[in-house]
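Undergrad: I'll drop the sequence and a predicted model, then ask my questions.
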Amino acid sequence: MTRPNTTGRVMAKLRTAPVHLPAHLDVAQGAARAMNTLDDGGSIDHSVHCCVSGMRCSRVFGSAFGVNKAGERAQGFDDLEISMGLDRVVAVELSDKCAAEAVAQEMSADPGVEWAMPEPLAHAPLLAGADPSVSTPDRALVEAPHKRVQAAQALAIEPGQTSVRVAVIDTGVALDHPEFDGRIQGGLDTVDLGMGTLASGVELLGDSKGRDFCARDETGHGSHVAGIIGARGLSILPGLAGTCGLIPIRALAAARGAGGRVVGIGGTIDIDAAIKSATDMGARVLNLSLGTSEHDVPVGVPAVHSDSIAYAQKRGAVCVAAMGNSGRREVFYPAALPGVIAVGAMNASGYRARFSTIGAHVTLCAPGTDVISAGLQGYKPSTGTSHAAPFVSGTVALMLSLSDRLGGTLSTETITSILTSTATRGLSPADEIGAGCLNAGAALAATRDVLQKQGGGQNA
């Protein structure tokens, strides 16, 4: 039997790099063929074959060297990648999805395996979105959340630099939407969940099998998130990242869940590949409006996305993630990982939005109720911490842009300190809202002060 919220694949970290395996992304895009052995008929293969008749194997991560080299992504791992063991993390697709739990247990007992687990599913924590799209949204409703975070004041200080790029790791983006014209700089599709029904009973829809590079959105979730960050400002306000570039990374497929609703859903393997690829493509900020509850992660294995997030941080990328929408006190990854800026949702009255997940790791909040942004076509409102996180990601992109323009440096720790010290204090406890609500205008002003003290911007 497999766990209810898994893909039916197994993810594992071996103690020795399997040099014969291609990268997951090359297999997903048809540039390489998966192999049917992990250790050439050795004990690890035997542990798998105790439970299933066949498997298809690849490496979860490609190398930075091969990020743009189809068919060569398993070559040229550098010292950092090897020291972190990224070349040893494998994806195992099984002939029987329901055997994932048993296979992971057998593999875990092998001395050549550091850890193994059934691959958990991640969800885009979307609450609302059933409202129909409109061509001309109500201006007052559009402006309200942006006014609350002083977006205009932030953009007046720094309009954004095109060299600073934000990766929207999500369901993709509506590539033909006029709000994204001239904003998109590259993109990638890492989804390879197969077709039909997952082991969890979730029905996959549309493009879920790989074989393409196109990060085209099929749910509207990623487009809405991207609009908050990087919209041009035609019928809605400009995104908070101003003229910074967008890198859409489609890591979540469209799926029909309980009640027939279409949502974004993805495997840990696809998301980890997306996080590392986005970093290697030069993204300075990663927006992750998605996640997995701790309850869906087996005991005794690392928290999901630990390796990929740590890699992104070591390469200097700032990771921003949604807290989740359970409304309960729980750990939600990647928001709960060390160094990640975890964003909850606050209502207009200064309290935690009732759905926003509670936890001591919440950094700060942003507006997350009835936020109007881009849809697959036109514009629509949506609610959830998914739509709070991009307000923070956009602000971080402006902070980095200002740093580049003034010749300074900003670490993730400094950025987090500025965001929390300038946040507008709320009325809920700190473990519900963190430092309070994002104040982008104050954060940019404080960033300018920090950079001036560094000696990089006396005339700013």
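TA: Good, I have the coordinates. Numbers count the residues shown, from 1 in each chain.

Undergrad: Please make it C-alpha for all contacts and neighbour counts, starting now.
TA: Will do.

Undergrad: Next, the distance between the ends of stretch 94-110.
TA: Start and end residues of stretch 94-110 are separated by 18 Å (Cα to Cα, to the nearest Å).

Undergrad: Now do the buried residues in it.
TA: 94-95, 97-108, 110 (16 or more other Cα atoms under 10 Å).

Undergrad: cool, and stretch 420-435?
TA: So for stretch 420-435, counting by 16+ other Cα under 10 Å, buried means 420-426, 430-435.

Undergrad: which strands and helices sit next to the helix or strand encompassing residue 308?
TA: Following DSSP states H and E, one finds residue 308 within helix 306-314. Helices and strands touching helix 306-314, by 3 or more Cα pairs under 8 Å, 6 or more residues apart in numbering; DSSP states H and E, are helix 268-280, strand 318-322.

Undergrad: what's in contact with the shortest one?
TA: Outside of strand 318-322, the residues within contact range by Cα atoms under 8 Å, 6 or more residues apart in numbering are 284-291, 309, 312-313, 334-335, 339-344, 385-386, 388-390, 392-393, 396, 412.

Undergrad: just checking, which of the residues you listed belong to strands?
TA: Among these, the ones falling in strands (DSSP state E) are 285, 286, 287, 288, 341, 342, 343, 344.

Undergrad: just the buried members of the residues you listed?
TA: 285, 286, 287, 288, 341, 342, 343, 344.

Undergrad: Show me the two of those that sit farthest apart.
TA: Using Cα to Cα, the pair of those lying farthest apart is 285 and 344, separated by 17.8 Å.

Undergrad: ok, and here's another one to check against it:
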Amino acid sequence: MPRVPRRLVLTLRLGELPDHLPSLREVRREGVAMATRIDGGPIDRLLSHHGGGARALRLHSARVTRLQRPGVPGARRFDDVEQLSGVARVLRVEVAHDEALPSLVKALAQVTQVEHVAPDWVCTTPFDARRAVSSPPLDPAAARRPRALMRLPQALALQRGDPSVVIGLVDTGVAKGHAELARRMRRGFDTVDLDAATLGDLTLVGDNASRDEDPDDEVGHGSACAGILRANGNGMPGGGAGLCGLTPVRVLGAALQGGRRVGVGALANIDAGMKRIIDLGVQVINMSFGTPESSLNADDPRPHTEVVRYAIARGVLLVAASGNSGAVERYYPAAHDDVIAVGAVDDTLRPCSFSTRGEHVDLCAPGLDIWTCGLQGYTCVSGTSFAAPFVAAACALLVAHAESRAWPLDPHTAREILVDSARPFDSTRDTEGCGAGVLDVHAALTLLDRRIDAALDS
């Protein structure tokens, strides 16, 4: 797996964060200089010895802003949830020389103040199983079929969604001018920060380093997910989340790989976008990307650990694609315990051959030949990337329905309802590691009603 040259991500232990380190937002938006020292002790000495010197910043900003607590340094504005989850203590470090970075990571891992450290690995997407078909004539019957399998029309008749319930789409951005997405998106932002012209066999193209707030899609992957979630319904079925809101975050830029355009983003870019959108108050996050455990070093921390802990502590429902390897293996973030991991089935309710399996997979949703938005027009896509948004849409409807009854819905309960209400696979053959069954949105809403009724009667 490629990594960002000269860059590593380091998490300090609780109580070890210095006050003087600026945040990434301060550096990018306010021109504050990165710190040239961290602890004045063993960490700095190792950075100098192995890396020829270094610059560092805090990856995340505090939830409490400077205006809310004027005169208080950013490192002191983090609350207990940010500190205990670890997001307050994550540093992005850039060294002068790249050659010794592997040995530097090993050395830093031995320092008492360091909780864990790893290179800033690069995640690539689209997480799709087959090349998408761009701008073909849309097949209305085929477009409606997967929605019908999940009883999505019946669910939307029961719960139309609520604009105050917002889904965060952490992906390659969205094609904001698309007729199906126009006026459907909330203001998003862009955290992509990649300067190297090449990353392994990837050649960066388009906007990958400019400091802007524009989540414009240059790949098409995020737009495809957005169409499943929130399309207007002009030429394709409307989005599964109904009237719920959608905020796009561009955490993956564009690159060429074997002549094909794919999404690419450093893990730190992704986590920075995740933390910020959580602080904006989204209730659901769709994550159609992943890093296979097999591509990590044995001592590397599992990707996105701190930000997943932070999201769950804030009550955010996390949905992730399980992967498209067709093997039994763990991709992150889907493999984290508190994330709803989604595999893919075809129109016959049988698991797709490409769907990654494992004990951590919770359920499946349609993921083969899904009609949705392309960068222009419509596209037919396949992969667990496009099964996950159906489950994220169901989560948003569950949150909206619970709020309509003045009932709190936590991530654990939402996951339990989706699993318990799933319809069986069409075949008992080859379903091991694919979860409890297939998403049934209407059954999930009715089960939520029964759970609330039972609680009120007890």
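TA: In hand now; what should we look at? All values reported here derive from a predicted model rather than from experimental measurement.

Undergrad: hang on, residue 401 of structure 1 is in a helix, isn't it?
TA: Yes - secondary structure of residue 401 of structure 1 (DSSP: H, G, I helix; E, B strand; the rest coil): part of a helix.

Undergrad: Look up how far residue 445 of structure 1 lies from it.
TA: In terms of Cα to Cα, residue 401 of structure 1 sits 13 Å off from residue 445 of structure 1.

Undergrad: Residue 225 of structure 1 belongs to a helix?
TA: Yes - assessed with three-state DSSP, residue 225 of structure 1 lies in a helix.

Undergrad: burial of it, as a residue count?
TA: Residue crowding around residue 225 of structure 1 was assessed by other Cα atoms under 10 Å; the count is 33.

Undergrad: ok, now residue 407 of structure 1?
TA: Residue 407 of structure 1, neighbours per other Cα under 10 Å, totals 14.

Undergrad: cool, and residue 349 of structure 1?
TA: Using other Cα under 10 Å, residue 349 of structure 1 has 9 neighbouring residues.

Undergrad: Please apply the same query to residue 280 of structure 1.
TA: A total of 21 residues lie near residue 280 of structure 1 under the criterion other Cα under 10 Å.

Undergrad: And it, how far from residue 398 of structure 1?
TA: Counting by Cα to Cα - residue 280 of structure 1 and residue 398 of structure 1 are separated by 21 Å.

Undergrad: With residue 269 of structure 1 instead?
TA: 30 Å.

Undergrad: can you check residue 39 of structure 1 too?
TA: Applying Cα to Cα to residue 39 of structure 1 and residue 398 of structure 1 gives a distance of 47 Å.

Undergrad: again with residue 178 of structure 1
TA: Using Cα to Cα, we find residue 178 of structure 1 at a distance of 22 Å from residue 398 of structure 1.

Undergrad: now do residue 36 of structure 1
TA: Taking Cα to Cα as the measure, residue 36 of structure 1 falls 47 Å from residue 398 of structure 1.

Undergrad: Tell me which of these two has more neighbours.
TA: Under the neighbour definition other Cα under 10 Å, residue 36 of structure 1 and residue 398 were set side by side, and residue 398 has more, 29 against 18.

Undergrad: I'd say residue 338 of structure 2 and residue 410 touch.
TA: No - in terms of Cα atoms under 8 Å, residue 338 of structure 2 does not count as a neighbour of residue 410; the distance is 11.2 Å.

Undergrad: Settle it for me: which of those two has more neighbours?
TA: Taking neighbours as other Cα under 10 Å, residue 338 of structure 2 and residue 410 compare with residue 338 leading, 19 against 16.

Undergrad: Residue in structure 1 paired with that one?
TA: Using TM-score structural alignment as the criterion, residue 338 of structure 2 maps onto residue 339 of structure 1.

Undergrad: and that match, what does it touch?
TA: 313, 319, 412, 413.

Undergrad: how far away is it from residue 113 of structure 1?
TA: Using Cα to Cα, residue 339 of structure 1 is found at 28 Å from residue 113 of structure 1.

Undergrad: repeat for residue 337 of structure 1
TA: 23 Å.

Undergrad: could you redo the helices and strands packed on helix 306-314 of structure 1 as CSV and give each row distance to residue 297 of structure 1?
TA: As requested, these are arranged in CSV below (distance: least, Cα to Cα, whole Å):
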stretch, distance to residue 297 of structure 1
helix 268-280, 11
strand 318-322, 18
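
Undergrad: Let me know which of the ones you listed is tucked in deepest.
TA: Among these, the stretch with the highest mean neighbour count (mean count of other Cα atoms under 10 Å) is strand 318-322, at a mean of 29.

Undergrad: Show where it falls in structure 2, residue numbers please.
TA: Here strand 318-322 of structure 1 aligns to structure 2 at residues 317-321, judged by TM-score structural alignment.

Undergrad: Check the mean deviation of the matching stretch from structure 1.
TA: Superposing on structure 1 and averaging over aligned pairs (mean Cα distance after the TM-score superposition for structure 1), stretch 317-321 of structure 2 comes out at 0.3 Å.

Undergrad: circling back: and which of the contacts of residue 339 of structure 1 is nearest residue 356 of structure 1?
TA: Within the contacts of residue 339 of structure 1, proximity to residue 356 of structure 1 (Cα to Cα) peaks at residue 319, which comes in at 19.0 Å.

Undergrad: any chance you could map the helices in the stretch 301-450 of structure 2?
TA: 305-313, 388-404, 411-420, 441-457 (DSSP state H, counting those that start in this stretch).
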